[in-house]
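S.K.: need coordinates for the below:
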Amino acid sequence: MTSFLMDSGKFSAQHIRMNHQNIIDRFNSYYESKGFVKHAPVSINSKIDSSVYLIGSTISVLKPYLFAGEIPDRGFYLVQRCIRTHNSRILMKDEEIPKWASYFQSIGTLSPVNRLNDVCREVWEFLHNELEIASQDMMIRASAVDEDLLHFWRQLEDRPVIELDAFPRTYYRHRYGHEQWTGRNINFALRQQDGDQFEDIGNLIVIEHIQGHEAGGVETAFGISTLLARKFSLRHPIEASLISTIIPFHLENTCKLSDALAVVLHLVREGIKPNASNTRGRILRTYLRGLSYLMKQNHYSPACIKNYAQAYELEEYGSLTESGEHLFFYLVKGEQA
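M.R.: From the prediction side, this is the model:
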């Protein structure tokens, strides 16, 4: 496997591409070596999780095994394309910059709940050994009441920084779209270049049935672009996303444009059409309107955006569909409306 790359303080298209694949390769290799079962990704528009409109995490793919108590002895591991629509409300608000990317690839695992300490050890080895993150540059953010989640980290000789109760209790709790299931989590954060600030990269969550009738599980999840952005102290996760191999990243000018274009390309490729008759269509329509607005703000033409979309589709999938042409049609139609 290649080493992680960054030269002269600049995160180039080559750095994005190679480091992105490097994380995937190391993740797959590590968890395969530990005896985990590889799960195939699903489409973002998959209906596998009825509690969400679009797949936004690896756990959405793995929930059926959790609820049925059918998690393999070691667990599943998965690389999954995801969309979370939190940025949709600010696409046309010039003064607001999104904190996260709407589209990202996530790496995640799901193991039986009786493997909690083993899962902690495995994620520690993956972050520390495979991703070459020094212990002093990693922080465990937790609630002091969750002693079981803290046990492994407290007994490590060369342990990360541990931060307790720095956030409201809700920060350490998860919901799973099912009233009978809840989660208690620790978050992982990485030290940034200034030395004092830590930024979140992902979490480990114990998932439990509220009445204790089901076995439960332990989930881990990390966004690849967020991991890279925090590892190299970049300005934003989108700066480390594959879309930035096509559109040079600029926090004020192209960040939201890139975010909107990525979402639109993936949804159009999966056959969603912009309309008001269903929620998925409305999501696409919102991002298309944002893309059209940002295109004009940056003085791009629909033809230029189409070219960007096709280049990005090749980068993400290695093949072209008619998605770029459809996107071009929607943009032109919107301008003429």
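S.K.: please count neighbours and contacts with C-alpha atoms only from this point.
M.R.: Fine.
S.K.: where do the strands of the stretch 1-150 of the chain begin and end?
M.R.: Counting by DSSP state E, counting those that start in this stretch, the stretch 1-150 of the chain has strands at residues 37-38, 76-83, 103-112, 138-142.
S.K.: from the contact counts, what lies against the second one?
M.R.: Based on contacts counted as 3 or more CA pairs under 8 Å, 6 or more residues apart in numbering; DSSP states H and E, the elements that strand 76-83 packs against are helix 13-33, strand 37-38, helix 58-68, strand 103-112.
S.K.: which one, of these, ends up nearest to residue 171?
M.R.: Closest to residue 171 of the helices and strands packed on strand 76-83, according to CA to CA: helix 58-68, at 17.9 Å.
S.K.: tell me what the closest one is packed against?
M.R.: Using 3+ CA pairs under 8 Å, 6+ apart, helix 58-68 is in contact with strand 76-83, strand 103-112, strand 217-223.
S.K.: residue 152 belongs to a helix?
M.R.: Yes: Residue 152 sits within a helix when classified using DSSP: H, G, I helix; E, B strand; the rest coil.
S.K.: and the gap between it and residue 111?
M.R.: 16 Å (CA to CA, to the nearest Å).
S.K.: neighbour count for the two, which is higher?
M.R.: Taking neighbours as other CA atoms under 10 Å, residue 152 and residue 111 compare with residue 111 leading, 24 against 17.
S.K.: residue closest to the middle of the chain?
M.R.: Residue closest to the average C-alpha location in the chain (CA atoms, centre = their mean): residue 223, at 3.2 Å.
S.K.: next up, for comparison:
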Amino acid sequence: MTNKYELEALTGHFNTLAAQFGFIPAAPTQLLSDDETLLFANSTIAGYKRHLLEGRVPFPGFSIVQECIRNQNLKSIRNWSEELEYMSCFTQLGVLGGPNSLPRILEFITDYLASISSRQRLLCRVSRSLTLYESVTCKCEGWRIEIDGRPPGYYHWKYGLDGVSGEGVTFAIQDQSRGLYRDIGNLVEIRDSAGVLGYEFGFGGETLDSRLRGLDSPFESSPLHDYLDVGNEPSLKRKMLDSLMLAAMLCAIGVDETTLKRASILRRAMNDLFYLTYLCRLEPHLVLAAGRQYLQAKGVADSHFVRSFDTFQRRVGSKIDLARQYIDYARMHDKAWGHVRRYCVDRMGIPTAYFERIFEPPQAH
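M.R.: Below you'll find the predicted structure:
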């Protein structure tokens, strides 16, 4: 059974139960968000902030299935000591309700999670300081409750809007093979200076699916994983998969040199993709094929991705070849390794992390 099928089944069950509870299906927002506080749609609430602020969320609320892009992994990709826990591109499912929707949303959450897992495996991470505390803990009967087990900031959210913030709880499910609880989603109370604006429940589809199936991470639950398995080193593997899905999706939604900051994210993702492809010893044509299949599974065009892939493959491949030639030249002329490193990094533009990983200094031999 493919990951694509698993995700579709999970989404279908969510939509069916949400409809039974009266939630109104709402259209997802475009990934290239019109919201000036966002580069990309990054959550189910992304297209509905104005509805909350203006009191336009009907009772009991919306149900939303939203493709999302988050670019925070770019800070970790080149740090070999950091693992990627979540993906840059994922599907988020959730419900969004107004100020009077909490009882219905809590009823939905507990019924939904109980329909896919036993209550004995479920955990709620909550703080006594939250106004949600009593409502949530009373409703999560039969669950394990963790009270104030995390730093205060863990229970608070920001929405990029002046005066608007959130506080909430996190739900987790027990990984029985590892004997630990792994986070799956959140319920957040959203407020401004006048009081409660509404409530948001959301979770990553791939994250929940991976937890239910006992997989190591959401990456193993991604539709991309149906088409490409890059070997036995999970840290490098996930970074490569993340770079591929991010680069492919950015191309598919129209990011190019005219989209300013978004274009710099595409360049970074494409460069990471080809250095990681090299480190994973993968044939580029296999990576291209997997990226195209991933986009086709998502129902989006792949022509811009194919063109950009060719451009960056030649660009990065040329830098690696030139660096090897220069290293050979430097060894013949007894040039110091520090000089070689500066030339390849500063003059050729090879990122330091990849230069260090690909090219070993002479004294290491």
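S.K.: quantitatively, what TM-score do the chains reach?
M.R.: For this chain pair, the superposition-based TM-score is 0.88 by TM-score structural alignment, normalised by the length of structure 1; 317 aligned residues with a CA RMSD of 2.0 Å.
S.K.: spell out the secondary structure type for the alignment partner in structure 2 of residue 324 of structure 1.
M.R.: In structure 2, residue 324 of structure 1 lines up with residue 306, judged by TM-score structural alignment. Judged by three-state DSSP, the three-state class of residue 306 of structure 2 is helix.
S.K.: surely residue 306 of structure 2 meets residue 288?
M.R.: Yes: counting by CA atoms under 8 Å, residue 306 of structure 2 does reach residue 288; the two are 7.3 Å apart.
S.K.: residues in contact with the residue mapped onto residue 163 of structure 2 from structure 1?
M.R.: In structure 1, the residue paired with residue 163 of structure 2 is residue 180, using TM-score structural alignment. Shown in contact with residue 180 of structure 1 (CA atoms under 8 Å, 6 or more residues apart in numbering): 209, 210, 211.
S.K.: so how far is residue 248 of structure 1 from the second one?
M.R.: Here the distance between residue 210 of structure 1 and residue 248 of structure 1 works out to 47 Å (CA to CA).
S.K.: go on, residue 280 of structure 1?
M.R.: For residue 280 of structure 1, the distance to residue 248 of structure 1 equals 29 Å [CA to CA].
S.K.: could you do residue 137 of structure 1 as well?
M.R.: Noted for residue 137 of structure 1: a distance of 28 Å to residue 248 of structure 1, by CA to CA.
S.K.: which of those two has more residues huddled nearby?
M.R.: Ranked by neighbour count (other CA under 10 Å), residue 137 of structure 1 and residue 248 place residue 137 first, with 18 against 15.
S.K.: that one -> structure 2?
M.R.: By TM-score structural alignment, residue 137 of structure 1 lines up with residue 121.
S.K.: now do the strands in the stretch 151-300 of structure 1.
M.R.: Ranges of strands in the stretch 151-300 of structure 1, per DSSP E, counting those that start in this stretch, are 161-164, 173-175, 181-191, 198-209, 217-223.
S.K.: out of those, which one sits most buried?
M.R.: Neighbour counts (mean count of other CA atoms under 10 Å) averaged over each of these peak at strand 217-223, with a mean of 24.
S.K.: quick check: it compared with structure 2, mean distance?
M.R.: Strand 217-223 of structure 1, aligned to structure 2 and superposed, deviates on average by 0.4 Å (mean CA distance after the TM-score superposition for structure 1).
S.K.: quick one: that strand to chain centroid distance?
M.R.: 11 Å (CA atoms, centre = their mean, to the nearest Å).
S.K.: in structure 2, what residues pair with that strand?
M.R.: Using TM-score structural alignment, strand 217-223 of structure 1 pairs with 198-204 in structure 2.
S.K.: then stretch 302-314 of structure 1?
M.R.: Aligned using TM-score structural alignment, stretch 302-314 of structure 1 spans residues 284-296 in structure 2.
S.K.: and that stretch, how far from structure 1 on average?
M.R.: After superposition onto structure 1, stretch 284-296 of structure 2 sits on average 1.8 Å from its aligned residues (mean CA distance after the TM-score superposition for structure 1).
S.K.: nearest residue to the match of residue 137 of structure 1 other than its sequence neighbours?
M.R.: In this structure, residue 121 of structure 2 finds its nearest non-sequential neighbour in residue 174, 5.0 Å apart by CA to CA, 6 or more residues apart in numbering.
S.K.: then residue 203 of structure 2?
M.R.: residue 185 (4.2 Å).
S.K.: what do we get in structure 1 for that neighbour?
M.R.: Aligned against structure 1 by TM-score structural alignment, residue 185 of structure 2 finds its counterpart in residue 202.
S.K.: give me every residue that touches its match.
M.R.: 187, 188, 189, 220, 221, 222, 223.
S.K.: okay, helices next: where are they in the stretch 201-350 of structure 2?
M.R.: Along the stretch 201-350 of structure 2, the segments classed as helices by DSSP state H, counting those that start in this stretch run 205-213, 234-252, 261-279, 284-298, 303-332, 337-342.
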